[in-house]
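Engineer: Turn this into a structure:
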Amino acid sequence: MSDIPLAAIKAAAEATDLSVGQDLGHLLPPSWTTVVPTWFAEDTPSYDWAGFVVGEDEQEAILWGKSGGVLAGVPFFDEVFKYVGCTVEWLLPEGSVIPSGSKTKVAVVRGKARHLLLGERVGLNMLARCSGIATASRKFRDLARQEGWKGVVAGTRKTTPGFRIVEKYGMMVGGVDPHRHDLSSMVMLKDNHIWATGSITNAVKAVRRVAGFSLLVNVECQSFDEADEAIAAGANIVMLDNLEGNDLHAAAKQLKDKWRGKREFLVETSGGIVEGSLTSRVGPDIDILSTSAVHQGTGYVDFSLKIQPKKK
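Structural biologist: Have a look, this model is predicted:
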């Protein structure tokens, strides 16, 4: 196993500070659009009774931002309305901060009245959720940077089934690392893997035989001794789970001191990290801070879509 370049990982952390308007839509896999028909199948499983009332005259609708937050989810919103034959003209770039306290015109959507209303709730629900995650992510990233910490702020895999691609996308727009996207993206050995195999060493060696050199191995640890065993076995990342305060920072420093010049690895802190406790978990020997608080239980950014009255 070859050691990972620590400097390269830290450089990647700073690269998560994306510029406003940078097009992350190019990252999306070709298959992602297949989720959009399922959203419509859920929302309109049978007749569109109210749509019958408005008919199919060409109309314009204004997308209004009604609460403060970071705008995220542009490619998904575009695809929702493309599916029903409408077009979207954005007036603000993705990643923009929508000011609080007043309504902000965000986009203009054009199409047949019935189709605008078919896409309305599907598009707004997605945009509100994705923007809420981006807003929380931006806040966490900014708090860490205000402390002068240059490590990686990351989300987790505790996402909504079927909606992960949107939630991970929101994290990236907000400026945090999306962490692993799925079980195939990185090897993470947690307590159940270790208990099932008998030891950290057994688990790491077993997975190395099949994962090869190209996948990072991250091991969840509860103490300095467990992390030390994981590094000796060949782990690239040790997650000091639920360690806090002096226990966390002392263990991280001890690990860095012991293995300096012998092996490169990263120290991750995780477990129960919320906005109020973030600053106590960062430090000179911590490389990654991962939290589900940027996407679980986050607020929504409020949007509305209003068809413009017909001119008389």
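Engineer: rest of the way, CA atoms for contacts and neighbours
Structural biologist: Fine.
Engineer: I'd say residue 290 and residue 151 touch.
Structural biologist: No. Assessed by C-alpha atoms under 8 Å, residue 290 is found out of contact with residue 151, at 10.6 Å.
Engineer: who are the neighbours in contact with residue 245?
Structural biologist: Listed by C-alpha atoms under 8 Å, 6 or more residues apart in numbering, the contact partners of residue 245 are 280, 281.
Engineer: What separation do you get for it and residue 222?
Structural biologist: Going from residue 245 to residue 222 by C-alpha to C-alpha, to the nearest Å gives 14 Å.
Engineer: Following up with a second sequence; could you model it the same way so I can compare the two?
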Amino acid sequence: MASSTIPSYAHLLPPSWKTQVTAWLAEDTPSFDYGGFVVGEDEREAFLLGKGKQTAVLAGVPFVNEIFAQLGCTVEWHLKEGETFEPVKRVATVRGPARHLLLGERVALNLLARCSGIATKSKRIKDLARGYGFKGIIAGTRKTTPGFRLVEKYGMIVGGIDPHRHDLSSMIMLKDNHIWSSGSITAAIEQARSVGGFSLLLDVEVQSEEEADEAIAAGADVIMLDNIEGAELVGVAQRLKERWGAPGKGKKFLLETSGNITENNLQERAINEIDILSTSVVHQSVQHIDFSLKLQIPKKA
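Structural biologist: Down below sits the predicted model:
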């Protein structure tokens, strides 16, 4: 009988991710731990506090667990990943040698701040879009920080949105430079299909309705209507679906809107003529969530 237990988001992580944690710790303490010298290694308890000025989503739990595990410490979480919390909240208790707690402190807090910030913003954008009646997919983009993509994409997933393609190998995306270099949309699609095979979706960026027609006719799976907004976006999307969904056409494709999407113009872009709304607003220039780690002074006997 199938288990009813909901899998942890940590089950998504690849076998190689723990080596990244080792590298982060090595970067933060490349030689001597001068501050740790004065602290010692007596067993201590520290409270991990979620602060800031807003309700936030907790994200980054497995990374924080591994940071402290590599330092011989343990983390007891008082919230589940993906839950929201109000400031100031004790989200976890960390236990271990005092020096080791401080070795992991800044690495863990920086990671948790950004991952939770992305999850919080992702949830906000999704909630706003749903409030406007949008039923399609909200997705992040590949405009992530080099070396930190795994954490940022993870934060999007915890926040409840689609992470979009993870890298250049996980989906074929043809943008303006690919098309110009190939000579045409049709030529670019044909060349990409010849090596990508049947297993990869093909997403093509277009600048006009005419280019969208060419991409659909050539067999694109997803049509990204780049920087087409307002009434024009609605009209283009409606005409494409009517034209290519008509009897005898039988073309299956998704329409995606992207480019210059903010909270201020989200309502006009979150329309149900569109299947996918992709934006970098969920991870670029995101406000981080403030966390702190406070060592507790032992009670005198």
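Engineer: What's the TM-score once they're superposed?
Structural biologist: TM-score for the superposed chains, counting by TM-score structural alignment, normalised by the length of structure 2: 0.95, backed by 290 aligned residues with a C-alpha RMSD of 0.9 Å.
Engineer: Aligned counterpart of residue 238 of structure 2 in structure 1, please.
Structural biologist: Alignment note (TM-score structural alignment): residue 238 of structure 2 maps to residue 253 of structure 1.
Engineer: And for residue 40 of structure 2?
Structural biologist: Here residue 40 of structure 2 is matched to residue 55 in structure 1, going by TM-score structural alignment.
Engineer: So what's the residue count around its match?
Structural biologist: 12 (other C-alpha atoms under 10 Å).
Engineer: Just give the nearest non-adjacent residue to it, would you?
Structural biologist: Ranked by C-alpha to C-alpha, 6 or more residues apart in numbering and with sequence neighbours excluded, the top spatial neighbour of residue 55 of structure 1 is residue 114, at 5.6 Å.
Engineer: what residues are up against the one you found?
Structural biologist: The contact partners of residue 114 of structure 1, taken as C-alpha under 8 Å, 6+ apart, are 51, 52, 54, 55, 56.
Engineer: Is it possible to mark the buried ones in the residues you listed?
Structural biologist: With neighbours counted by 16 or more other C-alpha atoms under 10 Å, those contain no buried members.
Engineer: What segments of structure 1 are helices?
Structural biologist: In structure 1, the helices defined using DSSP state H lie at 6-14, 35-43, 49-54, 74-83, 113-146, 164-174, 191-197, 200-211, 224-233, 245-259, 278-281.
Engineer: distance of the aligned partner of residue 21 of structure 2 in structure 1 from residue 79 of structure 1?
Structural biologist: Aligned counterpart of residue 21 of structure 2 in structure 1: residue 36 (TM-score structural alignment). As judged by C-alpha to C-alpha, residue 36 of structure 1 and residue 79 of structure 1 stand 7 Å apart.
Engineer: swap in residue 184 of structure 1?
Structural biologist: Distance, residue 184 of structure 1 to residue 79 of structure 1, by C-alpha to C-alpha: 27 Å.
Engineer: Looking at those two, which one has more neighbours?
Structural biologist: residue 79 (18 against 10).
Engineer: And that one, what's its match in structure 2?
Structural biologist: Residue 79 of structure 1 maps onto residue 66 in structure 2, by TM-score structural alignment.
Engineer: wait, that match sits on residue 21?
Structural biologist: Yes. Contact status for residue 66 of structure 2 versus residue 21: in contact at 7.1 Å, counting by C-alpha under 8 Å.
Engineer: Common neighbours of the two, please.
Structural biologist: Residues touching both residue 66 of structure 2 and residue 21 (C-alpha under 8 Å, 6+ apart): none.
Engineer: Trace residue 170 of structure 1 over to structure 2, please.
Structural biologist: Aligned by TM-score structural alignment, residue 170 of structure 1 pairs with residue 155 of structure 2.
Engineer: Go ahead and confirm its match touches residue 116.
Structural biologist: Yes. Using C-alpha under 8 Å, residue 155 of structure 2 is in contact with residue 116, at 6.5 Å.
Engineer: which residues do the two both contact?
Structural biologist: Taking C-alpha under 8 Å, 6+ apart as the contact rule, residue 155 of structure 2 and residue 116 both touch 59, 60.
Engineer: what about residue 27 of structure 1, neighbour count?
Structural biologist: Residues contacting residue 27 of structure 1 under the criterion other C-alpha under 10 Å number 8.
Engineer: how about it, what's its match in structure 2?
Structural biologist: Under the alignment (TM-score structural alignment), residue 27 of structure 1 pairs with residue 12 in structure 2.
Engineer: Quick check: the gap between its match and residue 150 of structure 2.
Structural biologist: 10 Å.
Engineer: so what's the match of residue 238 of structure 2 up against?
Structural biologist: Counting by C-alpha under 8 Å, 6+ apart, residue 253 of structure 1 touches residue 285.
Engineer: closest to residue 307 of structure 1 out of the helices of structure 1?
Structural biologist: Of all the helices of structure 1, it is helix 113-146 that lies closest to residue 307 of structure 1, at 7.9 Å by C-alpha to C-alpha.
Engineer: Can you give me the stretch of structure 2 that the closest one aligns onto?
Structural biologist: Mapped onto structure 2 using TM-score structural alignment, helix 113-146 of structure 1 covers residues 98-131.
Engineer: if I look at residue 6 of structure 2, how far off is residue 80 of structure 2?
Structural biologist: Separation of residue 6 of structure 2 from residue 80 of structure 2 (C-alpha to C-alpha): 12 Å.
Engineer: which position in structure 1 aligns with residue 180 of structure 2?
Structural biologist: That one, residue 180 of structure 2, aligns with residue 195 by TM-score structural alignment.
Engineer: what does residue 226 of structure 2 give?
Structural biologist: Counting by TM-score structural alignment, residue 226 of structure 2 lines up with residue 241 in structure 1.
Engineer: how about that match, what does it touch?
Structural biologist: Taking C-alpha under 8 Å, 6+ apart as the test, what residue 241 of structure 1 contacts is 220, 221, 222, 269, 270, 271.
Engineer: The equivalent of the fourth one over in structure 2: what's it in contact with?
Structural biologist: What that stands for is residue 269 of structure 1. Here residue 269 of structure 1 is matched to residue 257 in structure 2, going by TM-score structural alignment. Counting by C-alpha under 8 Å, 6+ apart, residue 257 of structure 2 touches 224, 225, 226, 227, 228, 269, 274, 276, 277, 278.
Engineer: Tell me, how many residues neighbour the first one?
Structural biologist: Using other C-alpha under 10 Å, the number of residues around residue 224 of structure 2 comes to 27.
Engineer: Which residues are in contact with it?
Structural biologist: Going by C-alpha under 8 Å, 6+ apart, residue 224 of structure 2 touches 203, 204, 205, 206, 255, 256, 257, 258.
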